[in-house]
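Asker: Sequence plus the predicted model coming up.
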Amino acid sequence: MQQADHQDGLYSRGAYRLAWDRRADGTLRSPFLQIVWYDAAARRLRSRSTGTESIDQAEGELDALYLKRERGQAVCSTCGQTLQAGARYLVTDAIADYLVAREKRSSIGSIRPRLAHVTAYLDETDALATACEDVDEDWIDAFRDWAIEVPIVSPGGKTRERAPGTVEASVRQLAAVINYAHERKNTLWEARFSAKPPGAVDRTPSYRADVRTLASMFSYCVTPERAVGESDDAYARKRPWRSQLHRFLQISVATWARPDAAHEVSTDRKRDQWHSNARALNLNPRGRAQTKKHRPIVPIGSRMAALLDANGARHYVTVDSARRSFEQMAETIGLPGDGEGGLKLIRRSMAHLARERLGERDWVEGQIMLGHRKASTSDVYAPFTPGYLGRALAATESIIEEIERLCPGAFGPPWKRNEKGQDDERDDTAPE
């Protein structure tokens, strides 16, 4: 299709226009009129023959294609009537149906807030009547402009800017919703937009905590500083208040786990995670399907193994999220903000420190610890044998020993639980 076709001055509707398919010398390649439009996904002009030389008939063909692709309305090729199967399917309905269908997925906790941003946009812009076929690249650009201006508010009331990657997560999730609706034949077309790749919007945090900084995090929990004029009772309560953050730090350092996996570690035998005899911890509990963010089985050193053995049949971290207490700690000890800190800092820092100790030759063990490399089927029993990821375990234990020297009690005896089920005092009779 030649670039000069638009000069034919024929019928057009939206991005679609009629044109003759001409060669460079002006002669026709085909006797039939063509429908021409720009395909944003393929980044090129596309065309379709109308099968007729009649401009009137070709206009009808263009109208039918326009309604089908841009408005989700199927048109009968014989009489031109809109088909019932092409009725508009609202985005809000598509989201509601998608959430019901994905309710039992382990990722539902991430799916809900991503789509909540979309429904908030529809509500605030008075666009609740938007149908799936209305959502194109222009619509998504408008959503991006709106979403990036909406700050993230923490439970403590603090706000921070929303990252472009967070916005694209909502865009990506909305595309999944519309594609799911298309699969169910609720809408005629798949999503006509795409999310930007992570590399185009995400800035990988560069800050890594050294061992001394990690030790200061533990000191915040084990030996909290006393504020001027603070009462004995208020000071005495600081440590038990910080016990769950302490536990999160312990399990995160020992396993290099992602924050969500660290929160889900349990020593309940029904979850089949903690294997005391083998000193192996399966970060993926029984009944949870593996996702792209693979959760491996990792070896556990002696100090952390004693803490898990003394934990009883429960989660090691018994709060839903340690984020709020982590943010308070970060502010107190002066960790960097602007996305450089956060719960994932422990995982990033452990990977950095261990890589320096392992060297590139043995870094494959670090990749397995992180879940970036999966064990082969032939290695299914390897995690329960002596020496599994031995070098990675040695590097982890050396970091733990350094932390313990700088902050005695960082991986010391666990806390007892009081009658209310709360951690309130050290159990000095527990195994070291």
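Answerer: Cool, the structure landed. Numbering: from 1, shown residues only.
Asker: okay, CA-based contacts and neighbour counts for the rest of this
Answerer: OK.
Asker: burial of Gly409, as a residue count?
Answerer: Look at Gly409: counted by other Cα atoms under 10 Å, it has 17 neighbours.
Asker: To clarify, my last question referred to Ala280.
Answerer: 20.
Asker: ditto for Pro383
Answerer: Neighbour number of Pro383 under other Cα under 10 Å is 20.
Asker: Please report how far it lies from Ala257.
Answerer: 16 Å (Cα to Cα, to the nearest Å).
Asker: ok, now Leu62?
Answerer: Distance from Leu62 to Ala257, by Cα to Cα: 55 Å.
Asker: Okay, one more to line up with it:
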Amino acid sequence: MVTGLTVDAQEEFLAWLRAKGYSEGYVRRVLGVGQAALNRAWKRQEVTEVPWVELPPIGEPYPHTASREQLVAFLNAIPANSHLWVYCLIRMATGCRGDAALDLQPFQIDWAANLIRLNPEGRQQTKKYRPVVPLTSRLRRELESIDAAYYVNWHGRKIASIKKAWAKVRIAAKLPVWFAPKVLRHTVATELRRRGVPHWEVSGQIGHKKAGTSEIYAKFDPDYLGAARTALDAWLDDLAQSVPRLRGHSGVSHMRKVVGGTRIELVTPTMSR
């Protein structure tokens, strides 16, 4: 019952979450979801009053970035037929969040302008802004070889979560527990700054800087986020020296076969067995 959400009950719940080992950021998000649900119920007059919910202080930002050696170990540990490869490449070549990578579909790619609209048409922007970003050369080659409704897919079906696949590869690569998917985005931002990309371009690339009215057409400028594009290509070129699959030696056949006379699919070692 809503009336049961007393201060004592909330404090007990907070203590339980912390005892489970969840981060302060996660604990705050959980409380925030409950707070929003209560406020919505009150706004719609489903309840006459709601209890006060005090959110914990904002936790420290995620402190980790991946070293070159860690990225190389992780990428080389990804199985040849795993959807995790495309997922990682999308995130590393764009700096996007995980949900944007999982949602990416072919109609979001402007092949002529070499752009990716991370926020698909019809989806309302949220505070986790999805920008339009350059399509880097290596990501373009990868996406051109995929024929499916979603780029991150398993036999054509959209992937709901990569947590299990990520955990298996992380363990195989002998990487620490903190090496979570969000480390890719943090590493992209760090790498861009390390390579001298202006801070406003870094903000634009990873979605911290929302496009204003005067910038609606800026994305069609040939130099749009040019420093970020150059830095990302150079970074992936550097990693390719130690990751054969980035050089196109994936061990996965890119031959296609016609299914039912209408659909074209990639032939992978799993499918051929």
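Answerer: Thanks, I have it. Computed from a predicted model, the values in this text were never measured in an experiment.
Asker: Tell me the counterpart residues of the helix or strand hosting Asp93 of structure 1 in structure 2, please.
Answerer: Using DSSP states H and E, Asp93 of structure 1 maps to helix 91-101. Mapped onto structure 2 using TM-score structural alignment, helix 91-101 of structure 1 covers no residues at all.
Asker: Quick one: map Lys209 of structure 2 onto structure 1.
Answerer: By TM-score structural alignment, Lys209 of structure 2 lines up with Arg373.
Asker: Tell me how many other residues crowd its match.
Answerer: Close neighbours of Arg373 of structure 1, defined as other Cα under 10 Å, add up to 14.
Asker: Gln367 is in contact with that one, correct?
Answerer: Yes. Under the criterion of Cα atoms under 8 Å, Arg373 of structure 1 makes contact with Gln367 at 5.4 Å.
Asker: which residues of structure 1 does the helix ranked longest in structure 2 align to?
Answerer: In structure 2, with assignment by DSSP state H, the single longest helix is helix 24-43. Aligned using TM-score structural alignment, helix 24-43 of structure 2 spans residues 164-183 in structure 1.
Asker: Have a look at how far, on average, that stretch is from structure 2.
Answerer: Taking mean Cα distance after the TM-score superposition for structure 1, the mean distance separating stretch 164-183 of structure 1 from the aligned residues in structure 2 is 1.8 Å.
Asker: how about the longest helix of structure 2: buried residues?
Answerer: By neighbour count on 16 or more other Cα atoms under 10 Å, the buried set for helix 24-43 of structure 2 is Glu24, Val27, Arg28, Leu31, Gly32, Gln35, Leu38, Asn39.
Asker: If we ignore the residues flanking it in sequence, what's nearest Ala261 of structure 1?
Answerer: Distances taken as Cα to Cα, 6 or more residues apart in numbering put Leu283 closest to Ala261 of structure 1, at 6.2 Å, once the chain neighbours are dropped.
Asker: The one you found contacts Val265, correct?
Answerer: Yes. Taking contacts as Cα under 8 Å, Leu283 of structure 1 lies within contact range of Val265: 6.5 Å.
Asker: joint contacts of those two?
Answerer: Gln273 (Cα atoms under 8 Å, 6 or more residues apart in numbering).
Asker: so which strand or helix has the most centrally placed residue in structure 1?
Answerer: Centroid-nearest residue in structure 1, with Cα atoms, centre = their mean: Ser110, separated by 6.5 Å. Assigned by DSSP H and E, Ser110 of structure 1 belongs to helix 108-124.
Asker: Which parts of structure 2 are strands?
Answerer: 109-110, 115-117, 132-134, 153-154, 157-158, 256-259, 263-266 (DSSP state E).
Asker: Which one of those strands lies nearest to Leu5 of structure 2?
Answerer: Nearest to Leu5 of structure 2 among the strands of structure 2 is strand 157-158 (37.8 Å), distances taken as Cα to Cα.
Asker: could you say what helices and strands the closest one packs with?
Answerer: On a contact count with 3 or more Cα pairs under 8 Å, 6 or more residues apart in numbering; DSSP states H and E, strand 157-158 of structure 2 meets no helix or strand.
Asker: tell me the secondary structure for Tyr38 of structure 1?
Answerer: strand (DSSP: H, G, I helix; E, B strand; the rest coil).
Asker: tell me the angle the helix holding Asp93 of structure 1 makes with helix 108-124.
Answerer: 170 degrees (axes from the mean of the first three to the mean of the last three Cα atoms, to 10 degrees).
Asker: List the contacts of helix 91-101 of structure 1.
Answerer: For helix 91-101 of structure 1, contacts defined as Cα under 8 Å, 6+ apart pick out 108, 111-112, 115, 119, 128-132, 174, 177-178, 180-181.
Asker: Show me where the stretch 151-300 of structure 1 has its helices.
Answerer: For the stretch 151-300 of structure 1, the helices defined by DSSP state H, counting those that start in this stretch cover 164-183, 198-201, 211-222, 232-241, 243-255, 259-263.
Asker: Can you check which of these gets nearest to Glu70 of structure 1?
Answerer: helix 164-183 (14.0 Å).
Asker: hmm, who's touching that closest one?
Answerer: Applying Cα under 8 Å, 6+ apart, the contact partners of helix 164-183 of structure 1 are 91, 94-95, 98, 111, 114-115, 117-118, 132, 140, 144, 147-148, 187-191, 193-196, 198, 201-202.
Asker: Looking at the contacts of helix 91-101 of structure 1, which is nearest Glu397 of structure 1?
Answerer: Distance ranking of the contacts of helix 91-101 of structure 1 against Glu397 of structure 1, using Cα to Cα, places Ile108 first at 34.6 Å.
Asker: do you know how far the closest one is from Gln173 of structure 1?
Answerer: 11 Å.
Asker: again with Glu70 of structure 1
Answerer: According to Cα to Cα, Glu70 of structure 1 and Gln173 of structure 1 sit 21 Å apart.
Asker: ok, now Ala120 of structure 1?
Answerer: From Ala120 of structure 1 to Gln173 of structure 1 the distance is 14 Å (Cα to Cα).
Asker: Next: Arg258 of structure 1.
Answerer: To Gln173 of structure 1, Arg258 of structure 1 is 21 Å away according to Cα to Cα.
Asker: try Ile400 of structure 1
Answerer: Taking Cα to Cα, one finds Ile400 of structure 1 at 39 Å from Gln173 of structure 1.
Asker: With Ala200 of structure 1 instead?
Answerer: To Gln173 of structure 1, Ala200 of structure 1 is 17 Å away according to Cα to Cα.
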